[in-house]
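> got a predicted structure plus its sequence, pasted below:
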Amino acid sequence: MAGLKNQTKQNIINLTIKLIDDNGYTNISLRKLVLKLGLTTGSFYKHFSTKNELWLEVTRDLSQQIANTASKNIDLGMTPEQNIVALAVSFLEQYQTHPNIMDFLLFNPMSQADLNQSSESFKYLQIIDQLITEVINKNHMNKDKQTLFIQLWSFIQGYGILIKNNSVSLDQSIIQITLNNFLKE
């Protein structure tokens, strides 16, 4: 019985991700969601106490998926700077292919609340943080880690929004140039 309950919960999460990807998260209603799954509203509430709890679970699931994809681009033979660029490219490619997912992941109220409590749910941010630490240590920099993290993360998010809105296209050299500028002391 527990396996079926877990499968139903995962089915709700998976369908929610698909609906977000197809239509954006602001267009999802619980009624439509449970109808598509052939569930009742009561069944939904056996798995999630609120829609916000579902958003939080979906946010964590998507963050893990994106971190897994991005991790495949990290190469121990590359410098931390090269890995940051590879990670940024991987993340920005998600903006090209799944803009609604990225909007949800970065801007839904539950992801913001969860991020404010702890970045542990956001594996992607942990990877960036680790690479920034490696860059600072490798180059014996006096640069503040938090400042560099904010600069880099703000750039990646902003560039992603520009890509999503078809204002620019993804150009790896822009990422490299920007990172080099951030690393100057």
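Received the coordinates, thanks.

> please make it C-alpha for all contacts and neighbour counts, starting now.
Will do.

> what ranges does this structure have for its helices?
Here the chain has its helices, by DSSP state H, at 2-23, 30-37, 41-47, 51-71, 80-97, 99-107, 109-117, 123-138, 145-164, 172-183.

> what's the spacing between the residue most central in space within the chain and residue 107?
Centre of the chain computed as the mean C-alpha position; nearest residue by C-alpha atoms, centre = their mean is residue 63, 4.4 Å away. Using C-alpha to C-alpha, to the nearest Å, residue 63 is found at 13 Å from residue 107.

> just residue 53 next, same as before
16 Å.

> now residue 97
Distance from residue 97 to residue 107, by C-alpha to C-alpha: 17 Å.

> same thing with residue 168?
Taking C-alpha to C-alpha, one finds residue 168 at 21 Å from residue 107.

> okay, now the one to match up with it:
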Amino acid sequence: MVGISHDTDQRILEQAMNMIRENGEDQLSLRKLARAIGLTTGAFYKHFATKDALLRAVTQLLSQREEAEMAQVLGQITDPEEKLLVMAAEILERFEADPHLMHFLFFNPAARDVLKVEPGQFGFYDQVIQLIKDVLRKRGITIDPQILFIQLWSFIQGYGLLIDSGITSYDPNLVRKTLKDLLEVSND
């Protein structure tokens, strides 16, 4: 029975991600989600007690996938600053290509709690923090990695929202200059 339950959980998560990708988190209806995978609403709640529990599980799964995809993209790069630039570029390009899912990953309630959770719950966040630590170590900067994380993430999220809203499009030169400026200011 455990295998069937896990399989159903996975189907629910995959369908929820597809529905978020297509229409955004705000349009996610649990009734429609349950119906799409052949469950009653009551049966759905045996797998996820609340919509918040479902959204947290989707966020964690997306975080794991982002972590794995970034590890693959960054695998051949040795310089931590270049890795950080490539990571920022990947994230921002995804805001153009997959705006609803990226908006969800960065701005849903579970994602907003990322700074309050223990390491290991959001693999992508842990990966970014480690990369920031590597950059700080390389440059001999002795600030708390959370400070640079917040600065960098504020830029990426804000720029991502501008891209998501169609106000601007991704500019790699802007990202490179902004990261360079953040690192220079942190070094003072």
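Nice, I can see it. Nothing here was measured: the structure is a model prediction, and the numbers come from that model.

> my read: the residue nearest to the centre of the first structure touches residue 120, true?
No - the criterion here is C-alpha atoms under 8 Å, and residue 63 of the first structure misses it with residue 120 at 10.2 Å.

> give the burial count for residue 88 of the first structure, as a bare number.
By other C-alpha atoms under 10 Å, the residues close to residue 88 of the first structure number 25.

> what do you get for residue 17 of the first structure?
Other residues within reach of residue 17 of the first structure, judged by other C-alpha under 10 Å, total 22.

> identify the residues contacting it.
58, 62, 101 (C-alpha atoms under 8 Å, 6 or more residues apart in numbering).

> contact partners for the residue nearest to the second one when sequence neighbours are not counted?
Of all residues beyond its chain neighbours, the one nearest residue 62 of the first structure is residue 105 (7.1 Å), with distances taken as C-alpha to C-alpha, 6 or more residues apart in numbering. The neighbourhood of residue 105 of the first structure, defined by C-alpha under 8 Å, 6+ apart, consists of 59, 62, 63, 111.

> how about these in JSON lines, adding distance to residue 184 of the first structure?
Shown next, in JSON lines, are the contacts of residue 105 of the first structure (distance: C-alpha to C-alpha, whole Å):
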{"residue": "59", "distance to residue 184 of the first structure": "34"}
{"residue": "62", "distance to residue 184 of the first structure": "33"}
{"residue": "63", "distance to residue 184 of the first structure": "30"}
{"residue": "111", "distance to residue 184 of the first structure": "32"}
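
> which of those map to contacts in the second structure?
Counting by both residues aligned by TM-score structural alignment, their matches' C-alpha atoms under 8 Å, the members of those that carry over to the second structure are 59, 62, 63, 111.

> relative to residue 174 of the first structure, which of those residues is nearest.
Using C-alpha to C-alpha, the shortest approach to residue 174 of the first structure within these belongs to residue 63, at 24.5 Å.

> circling back to that earlier point, which of the contacts of residue 17 of the first structure map to contacts in the second structure?
Mapped onto the second structure and checked by both residues aligned by TM-score structural alignment, their matches' C-alpha under 8 Å, the contacts of residue 17 of the first structure keep the contacts 58, 101.

> neighbours around the closest residue to residue 47 of the first structure other than its chain neighbours, how many?
Spatial nearest neighbour of residue 47 of the first structure, chain neighbours left out: residue 9 (5.9 Å); criterion: C-alpha to C-alpha, 6+ apart. Residue 9 of the first structure: 18 surrounding residues under other C-alpha under 10 Å.

> now residue 144 of the second structure
11.

> for residue 1 of the second structure, same thing?
6.

> hang on, the earlier thing: quick one: map the residue nearest to residue 62 of the first structure onto the second structure.
Residue pairing (TM-score structural alignment): residue 105 of the first structure is matched to residue 105 of the second structure.
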